[in-house]
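In: okay, sequence plus prediction incoming.
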Amino acid sequence: MQPNMQNQVEEPSTKRAKTDGESKMAANTLPDDFKPPPDHYYQGIRMLAITPASTFDAIREMEVREDDIWVVTYPKAGTTWGQEVTSVIVERADLEKVKSKSLLARVPYLELGPLGQQGATYKMVEQMPSPRLIRTHLPYHLMPKQWFEKKPKTLYVARNPKDTAVSGWHFTKINHFFVTYDTFSDFFPKYLEGDVIYGSWFDHNLGFWEHRHDPNVLFVKFEDMKKDLKGQMIRIADFYGYPLPVDKIDAAVEHCTFDKMKKNPMANYSSAHFINHKKGTFHRKGEVGDWKNHFTVGQNEVFDAVYEDKMRGTGLVFDFEL
């Protein structure tokens, strides 16, 4: 998950000179000894303190528009990829326009805030002109009530659970607002139990998979995007009702490759305060199969047993390597 903390750790601009402390904040980092507020549980699901229960309650009652476009993911399953692809598609592959504004300004993270002097993002979303592009990690049953009624187009990006686990663990090490786990072995049992931010990977993915045939839901796999980004972007564009201009498709696809996004300051969070840039970058590998560098034989056997039990009969299958 990647909350945009840029406006949340700086004070509103004034005419006075900045103090040393404020200048340090302006250097796009939080203090090394920064301690995140404790996590909390909302309806039994572990959540970050930067999204209090009152925000989840309000989102449930928020206005949803029929022409909204929603990007939904489990954390670290291709969220940024889904956002950038969606933005490029809706802007008809006008890459100069896309590059002129940060990703979270184009596709805001719905659940963020309120925190400090920053208001809740959902209130800002309510003021956005249509068509609104909205990103969320909400599980199916916690989506806004009007989402079920208005049925806006919704992209769900899913990633195999082993690579998602590894990416999630690495993210806890660089995100100032996450509980840190020193080793993957420390993180693994929590992930397997679903006692991580946004809960169980199984519950989250299967919640949307069960509605994959709904006309307003498109279920896309991270691995399929890796194999054929062009084909998946065309598929997504047609689903949204914003077909890509034929003469711009190749440039749009190139713009949305992992390597390009990793170097794109409008999409790579290189100036985000919530990232400890001394410990790593937001975009790490973006690979399929990196889990094999982290799972022990024993962990893999345990996970496979749980996976087989929970996924049996669902019809949902993933590539664990390419």
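Out: That came through fine.

In: C-alpha only now, for contacts and for neighbours.
Out: Fine.

In: if I pick residue 176, what's in contact with it?
Out: Residue 176 is in contact with 30, 34, 35, 36, 274, 275, 276, counting by Cα atoms under 8 Å, 6 or more residues apart in numbering.

In: for residue 203, same thing?
Out: Shown in contact with residue 203 (Cα under 8 Å, 6+ apart): residue 139.

In: helix/strand/coil for it?
Out: helix (DSSP: H, G, I helix; E, B strand; the rest coil).

In: repeat that for residue 129.
Out: Recorded secondary structure, residue 129: coil (three-state DSSP).

In: counting neighbours, what do you get for the closest residue to residue 209 other than its chain neighbours?
Out: Nearest-residue entry for residue 209: residue 219, 6.9 Å, with adjacent residues in sequence omitted and distances by Cα to Cα, 6 or more residues apart in numbering. Neighbourhood size, residue 219 [other Cα atoms under 10 Å]: 19.

In: tell me the buried residues within the contacts of residue 176.
Out: Buried subset of the contacts of residue 176 (neighbour count, 16 or more other Cα atoms under 10 Å): 30, 274, 275, 276.

In: show me the two of these that sit farthest apart.
Out: Spatially, the most separated pair among the buried ones among the contacts of residue 176 is 30 and 275, at 8.2 Å (Cα to Cα).

In: which residues touch the residue nearest to the spatial centre of the chain?
Out: Closest to where the C-alpha atoms of the chain average out (Cα atoms, centre = their mean) is residue 79, at 3.4 Å. Contacts of residue 79 were listed using Cα under 8 Å, 6+ apart, and they are 1, 71, 72, 73, 157.

In: pull the residues that contact the helix or strand containing residue 238.
Out: Taking DSSP states H and E as the criterion, residue 238 maps to helix 229-240. Identification of contacts with helix 229-240 by Cα under 8 Å, 6+ apart yields 69, 85-86, 89-90, 153, 155, 218, 220, 224-225, 243-244, 249-250, 253, 257.

In: now list the buried members of those.
Out: 69, 85-86, 89-90, 153, 155, 218, 220, 224-225, 243-244, 249, 253, 257.

In: show me where the stretch 101-250 of the chain has its helices.
Out: Assigned by DSSP state H, counting those that start in this stretch, the stretch 101-250 of the chain shows helices spanning 103-106, 121-126, 145-150, 161-174, 184-193, 201-209, 222-227, 229-240, 249-255.

In: ranges for the strands of this protein?
Out: 40-42, 45-47, 69-73, 133-136, 153-158, 217-221 (DSSP state E).

In: ends of stretch 278-291, how far apart?
Out: 24 Å (Cα to Cα, to the nearest Å).

In: buried residues, it. List them.
Out: For stretch 278-291, burial by neighbour count (16+ other Cα under 10 Å) applies to 281, 282, 283, 286, 288, 289, 290, 291.

In: cool, and stretch 138-147?
Out: Within stretch 138-147, the residues scored as buried using 16+ other Cα under 10 Å are 138, 139, 140, 143, 144, 146, 147.

In: presented hereafter is structure B, for comparison with structure A:
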Amino acid sequence: MEIPDMSSINLTNRPELFDFEGISMTHYFTDNWEKVKNFQARPDDILIATYPKAGTTWVSYTLDLLYFGNDAPERQTSQPIYMRVPFLESYIQGIPSGTELADNLPTSPRLIKTHLPVQLVPKSFWEQNSRIVYVARNAKDNAVSYFHFDRMNMGEPEPGDWNTFLQTFIEGKRVFGSWYDHVNGWWEKKQTYSNLLYMFFEDMVEDTGREVARLCSFLGLSTSAEQKEKITKGVQFDAMKQNKMTNYSTIPVMDFKISPFMRKGKVGDWKSHFTVAQNEQFDVVYKQKMKNTTVKFRTEI
């Protein structure tokens, strides 16, 4: 599949946020909604689901190497990750939509990514019993990463300064809605849907090899120890940050002069952003929002 020419895309005006089925969204993720809603999943599809900036590209690339790392080396050097793992709900004039890219994927299984909250995922994924890998990241680091992403991505609403952004994040007024609802909704789904692996960004940072092995086990892959080790090295943050096929440097809507797409990939970077007062306020809200769930996060490792 050709890499689309994105140079003509005009994204000088940042999109407005609006309410879509109870979730904060921009038109880039709702303009193609009929096709998203009616998307036909297959039993061997693997859906990679996350709240934005929680490790999506990391897991996408890991899965791509696990399945296709050996048979198509040119795939790794000529096709950016967003072509290999289409973003299902994305719809930007001038480039193929996520549903079109997914429908035309030549690979089996198809790897597809989404940021949709669980209730908006196309029904066919559940009907086909497709496998789903969900990645969650602690709220504080997720907020910091999302802030820097919104600063450099002209396809996102204006983030304002850090304090303004943090308030909107707490209120769930960022694209794809509330972090709390997102991680909790998917955690609930895991209790009744057995083909869902729920992973944590912090676990991946702590021991990437262990998490690669968990993925293999969930997907029933008999990957050799040598291959697992090679993949674990290939998906280390610094390797991916240098790799033009995974670092999103080929997308003109992102201004790398403001911030790179892959910034730090650390656990605990929130400490250099949150003031004491912000942290105290955040903890109060967090406790309230997370009181009815059993999912537990680590804000440092």
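Out: Now that the structure is in, tell me what you want to look at. Here the structure is a predicted model, which is why all the values come from computation and not from measurement.

In: overlay the chains and give the TM-score.
Out: Here the TM-score for the pair of chains, by TM-score structural alignment, normalised by the length of the second structure, is 0.92; 296 aligned residues with a Cα RMSD of 1.9 Å.

In: check contacts around the aligned residue in the second structure for the residue nearest to residue 209 of the first structure.
Out: With the correspondence set by TM-score structural alignment, residue 219 of the first structure lines up against residue 198 in the second structure. By Cα under 8 Å, 6+ apart, the contact list for residue 198 of the second structure reads 133, 134, 135, 136, 187, 190.

In: now the residue in the first structure that the second one lines up against: how far from residue 69 of the first structure?
Out: So that's residue 134 of the second structure. By TM-score structural alignment, residue 134 of the second structure lines up with residue 156 in the first structure. According to Cα to Cα, residue 156 of the first structure and residue 69 of the first structure sit 11 Å apart.

In: which residue packs closest to residue 92 of the second structure, ignoring adjacent ones?
Out: Among residues not flanking residue 92 of the second structure along the chain, residue 28 sits closest, at 5.9 Å (Cα to Cα, 6+ apart).

In: what count of nearby residues applies to whatever residue of the first structure lines up with that neighbour?
Out: Alignment note: residue 28 of the second structure maps to residue 50 in the first structure; criterion TM-score structural alignment. For residue 50 of the first structure, the neighbour count with other Cα under 10 Å is 22.

In: same deal with residue 233 of the second structure?
Out: For residue 233 of the second structure, the count of nearby residues is 15 (other Cα under 10 Å).

In: what's it in contact with, if anything?
Out: Shown in contact with residue 233 of the second structure (Cα under 8 Å, 6+ apart): residue 239.

In: what's the answer for residue 155 of the second structure, then?
Out: 11, 14, 15, 253, 254.

In: quick one on the thing from earlier: as JSON lines, the contacts of residue 198 of the second structure with distance to residue 92 of the second structure would be great.
Out: Converted to JSON lines, the contacts of residue 198 of the second structure look like this (distance: Cα to Cα, whole Å):
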{"residue": "133", "distance to residue 92 of the second structure": "25"}
{"residue": "134", "distance to residue 92 of the second structure": "25"}
{"residue": "135", "distance to residue 92 of the second structure": "25"}
{"residue": "136", "distance to residue 92 of the second structure": "26"}
{"residue": "187", "distance to residue 92 of the second structure": "30"}
{"residue": "190", "distance to residue 92 of the second structure": "31"}
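
In: could you export the buried ones among the contacts of residue 176 of the first structure as CSV, including distance to residue 183 of the first structure?
Out: CSV is the format used below for these (distance: Cα to Cα, whole Å):
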residue, distance to residue 183 of the first structure
30, 23
274, 21
275, 19
276, 18
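
In: from those, which ones fall inside helices?
Out: Among these, DSSP state H puts none in helices.

In: what residues in the second structure pair up with the helix holding residue 238 of the first structure?
Out: Under the criterion TM-score structural alignment, helix 229-240 of the first structure matches residues 208-219.

In: pull out the buried positions in the matching stretch.
Out: Within stretch 208-219 of the second structure, the residues that qualify as buried are 208, 209, 211, 212, 213, 215, 216, 219, counting by 16+ other Cα under 10 Å.

In: ok, now how distant is the fourth one from residue 171 of the second structure?
Out: When you say that, I think you mean residue 212 of the second structure. For residue 212 of the second structure relative to residue 171 of the second structure (Cα to Cα), the value is 34 Å.

In: hang on, the earlier thing: can you pick out the most distant pair from the buried ones among the contacts of helix 229-240 of the first structure?
Out: For those, the maximum inter-member distance is 23.2 Å, found between 153 and 257 (Cα to Cα).

In: can you get me a residue count around residue 207 of the second structure?
Out: Neighbourhood size, residue 207 of the second structure [other Cα under 10 Å]: 11.

In: quick revisit: columns distance to residue 165 of the first structure on top of the strands of the first structure, output as CSV?
Out: Output for those, formatted as CSV (distance: least, Cα to Cα, whole Å):
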stretch, distance to residue 165 of the first structure
strand 40-42, 20
strand 45-47, 16
strand 69-73, 14
strand 133-136, 19
strand 153-158, 12
strand 217-221, 16
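
In: of the ones you listed, which is nearest residue 296 of the first structure?
Out: For residue 296 of the first structure, the closest of these is strand 153-158, at 23.5 Å, according to Cα to Cα.

In: the closest one against the second structure, how far on average?
Out: For strand 153-158 of the first structure, the mean deviation from the second structure after alignment is 0.4 Å (mean Cα distance after the TM-score superposition for the first structure).

In: for that strand, name the packing helices and strands.
Out: With contacts taken as 3 or more Cα pairs under 8 Å, 6 or more residues apart in numbering; DSSP states H and E, strand 153-158 of the first structure sits against strand 69-73, helix 79-90, strand 217-221, helix 229-240.

In: wait, which of these is closest to residue 162 of the first structure?
Out: Short answer: strand 217-221, nearest of these by Cα to Cα, at 13.7 Å.

In: now the closest one on the second structure. Mean distance?
Out: Mean deviation of strand 217-221 of the first structure relative to the second structure after superposition (mean Cα distance after the TM-score superposition for the first structure): 0.2 Å.

In: got the angle for that strand vs helix 229-240?
Out: Put simply, strand 217-221 of the first structure runs at 170 degrees to helix 229-240, going by axes from the mean of the first three to the mean of the last three Cα atoms, to 10 degrees.

In: ok, back up a step: mind listing what the match of residue 134 of the second structure touches?
Out: Going by Cα under 8 Å, 6+ apart, the list of residues near residue 156 of the first structure reads 71, 72, 73, 208, 217, 218, 219, 220.
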